[in-house]
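> Here is a sequence with its predicted model. Questions after.
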Amino acid sequence: MSSNITAFPTPLMKEGFAEVARWIALDPDGETSIYRKFGELRARSLLYKQCRLAALEKRLGELDAQDAASDDMDAKDAARTWETMVQRLAAGDEAARVRTELMAEIDIVLKDYSEALLLNDEVAKLNRPSQRVLDAYRQWFTKPYPALGGIAKTALDDPNDLVLLGTDGSSETDYLSLLLRRYWPTYREELSRDGLHRIGRFSEKSISVAVASISIVVAAFLLVGPIVILYFVASDLTKLGIVAGFTAGFALSVGLMTSAKRAEVFAATAAYAAVLVVFVSGDISHSPATKVSVGN
């Protein structure tokens, strides 16, 4: 998503939730599918479920302790044998009924708690929206007045409580991709609700293709270029300067054009420098020619 582009035909005007839903759905990359995750409420709900389950666990422990301390051999046998407990339950035994109902409640609460844990784990893995998209969304959403009224108008207030749907986080965050997104031509644009700003949309795939193409060209140059140059250079001092310069350029390109971590940048740079050093130490450009004489 970007701005400052030429005008396209104005889409059918809508109002309220219909307008916001249309605006979200227009983005082909799903970058505008931004919603609240209600982190505090989710945590509080988990805490309540956890406490409820802990209370049931405590109650079950008390029943187990009663069975262990009891002199009733039938009760002890029911604690060890499922068939005996079923028989006591069928006979109307109160202790068997209480334990059976407690276990049934534990099953329900435990299932609810486990499902909540798994769902919260999935929500925690969702990516946060980029600041670029969030700024555009807020610009459109809030001006000249909030697109939605009531409590809904505060949905974008807390950036730490927002998640992005429909993406796997594969959008590149390297500096080259970020730079291209700022100036990339857009295929569609619309007038913001305030009538003063234009919001443009572009395909994230086109950015990925451009970054990949540039990376291939730069990588080819950084690999072939120094080898060709070093082949024609005789001075050792000049060779060292060339190796140092290309190594620095390689490290810079990896840092700017990829999402590699610092450790990965160091490792790749060391491997690249090793290749150049091996080439220089081989002295391919000045190896003496082997002469073969043919005797009579």
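Structure received. Numbering: from 1, shown residues only.
> only C-alpha atoms for contact and neighbour calcs from this point on.
OK.
> Now do the contacts for Glu62.
Going by CA atoms under 8 Å, 6 or more residues apart in numbering, Glu62 touches no other residue.
> if I look at it, how far off is Arg99?
Glu62 sits at a distance of 11 Å from Arg99 (criterion: CA to CA, to the nearest Å).
> Strands of the stretch 101-250 of the chain, start to end?
Secondary structure of the stretch 101-250 of the chain (DSSP state E, counting those that start in this stretch): strands at 162-164, 188-191, 198-201.
> looking at the ones you listed, which is closest to Arg182?
strand 198-201 (11.0 Å; CA to CA).
> From the contact counts, what lies against that closest one?
Helices and strands touching strand 198-201, as assessed by 3 or more CA pairs under 8 Å, 6 or more residues apart in numbering; DSSP states H and E, comprise strand 2-3, strand 188-191.
> another one to put next to it:
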Amino acid sequence: MEIAPISPTQAVENVHWTGVQTHNDPKVIWERQLLKEGSYLIADSLAQNSSKSAAVFRRYDKLAMHRLIVLSKELRGFEMIHDQYVDDISREGDPEGLESGIDSEQFGLKIMEYYNLLAAYSGVLHLEPPAGRTVEALDRFISTPKFHGGKPWLGHQLKYQMKKNGARTTYPDLVSLYTPAENDYLSRFVDKFFYGFFLTPESTEGAKYVNEQKMQRFVTFVGTVISIGFLVAAMWVLWRLEDHMIPKLGAVTGFVVAFAGWLGFLTTAQRKDVIAATAAYAAVLVVFVSQQSPVATQTQGGAVATQSR
């Protein structure tokens, strides 16, 4: 979840006072207590989410990039000093008495921080964005006091407040610690029309949370049934066509194209996996066609003559 503190001025504007306010005013003390406890309240809500799909945070792209650039600039200074040191050695031919001018300890700390930040940020970039309905549910729960005892959770927000028209825009760099289920068209279809079957116990009227793990298992089951159906349906159709070779080839082509489209557009299979699975599926159908039982071709004197097709 986005933990974005707002300024004290904004915090004061969110609470409407009456009368003269002092530091000893109970409302002021209550507001400060909310600012302190808000993060704990949100953390408790996240911990109660059974599928952990509500654990949404910001990447802070701008801050991470800025820190990388600053460190790169500092390391460039070390690099220039080192290059000058190497040039001096090559000209003087006597490294004794020459100093690099680099603080080894400081240099080591800077370059380690730079490498660690690169590695950490690279890992964060591989996290997927949260499901849209998860962001909406969390934002509605945080911004609606009646869902948590009538008290606002000050200092935390999932969206930017636009100054011009008052609209609220979702932070563009949100990531989910748990990969959301809606990463393919089949999952999105199930999530859109059948999400009610996967609601978690902590769901309320205003904030509905979906158990992503259960939904993913259901989508996997449906995908498996459809994949098996492609094979079984193809065998039945090809068997019914008997010895009609042209319709058989047309049916094989249609099933192979449909199977490739199913894998490529309705699942998360990678391109190489789609090609490999399609080739295997086509090979099975070709073998089935070539190995079908002989069919009767003519009857003569009560005997049945057969010919392999």
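Structure's in. What do you need? As the structure is a prediction and not an experimental result, all values here were calculated from the model.
> Format the helices and strands packed on strand 198-201 of the first structure as JSON lines; extra columns: mean neighbour count and distance to Ser130 of the first structure.
Below are these laid out as JSON lines (neighbours: other CA atoms under 10 Å; distance: least, CA to CA, whole Å):
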{"stretch": "strand 2-3", "mean neighbour count": "20", "distance to Ser130 of the first structure": "12"}
{"stretch": "strand 188-191", "mean neighbour count": "20", "distance to Ser130 of the first structure": "19"}
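> With distance to Val280 of the first structure added, can I get the ones you listed in CSV?
As requested, those are exported to CSV (distance: least, CA to CA, whole Å):
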stretch, distance to Val280 of the first structure
strand 2-3, 47
strand 188-191, 52
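> so which of the ones you listed gets nearest Glu204 of the first structure?
Among those, strand 2-3 sits nearest to Glu204 of the first structure (CA to CA), with 11.3 Å.
> about what we covered before: quick one: which of the helices and strands packed on strand 198-201 of the first structure is nearest Ala210 of the first structure?
Per CA to CA, nearest to Ala210 of the first structure of those: strand 2-3, 16.6 Å.
> what's the neighbour count on the counterpart of Ala54 of the first structure in the second structure?
Alignment note (TM-score structural alignment): Ala54 of the first structure maps to Arg76 of the second structure. Neighbour count of Arg76 of the second structure, defined by other CA atoms under 10 Å: 12.
> and if you look at Ala69 of the first structure?
Residues lying near Ala69 of the first structure (other CA under 10 Å) number 10.
> Residue in the second structure paired with it?
For Ala69 of the first structure, the residue aligned by TM-score structural alignment is Arg91.
> just to confirm, which helix or strand has its match in it?
helix 61-92 (DSSP states H and E).
> list the buried ones in stretch 264-284 of the second structure?
For stretch 264-284 of the second structure, a neighbour-count test (16 or more other CA atoms under 10 Å) marks Gly264, Leu266, Thr267, Val274, Ala277, Thr278, Tyr281, Ala282 as buried.
> same thing with stretch 89-98 of the second structure?
Applying 16+ other CA under 10 Å to stretch 89-98 of the second structure flags Ile89 as buried.
> Can you name the residues in contact with that stretch?
Tyr85.
> how far does that stretch stretch from start to finish?
Using CA to CA, one end of stretch 89-98 of the second structure lies 8 Å from the other.
> Distance from that stretch to the middle of the chain?
Stretch 89-98 of the second structure has its C-alpha centroid displaced from the chain centroid by 55 Å (CA atoms, centre = their mean, to the nearest Å).
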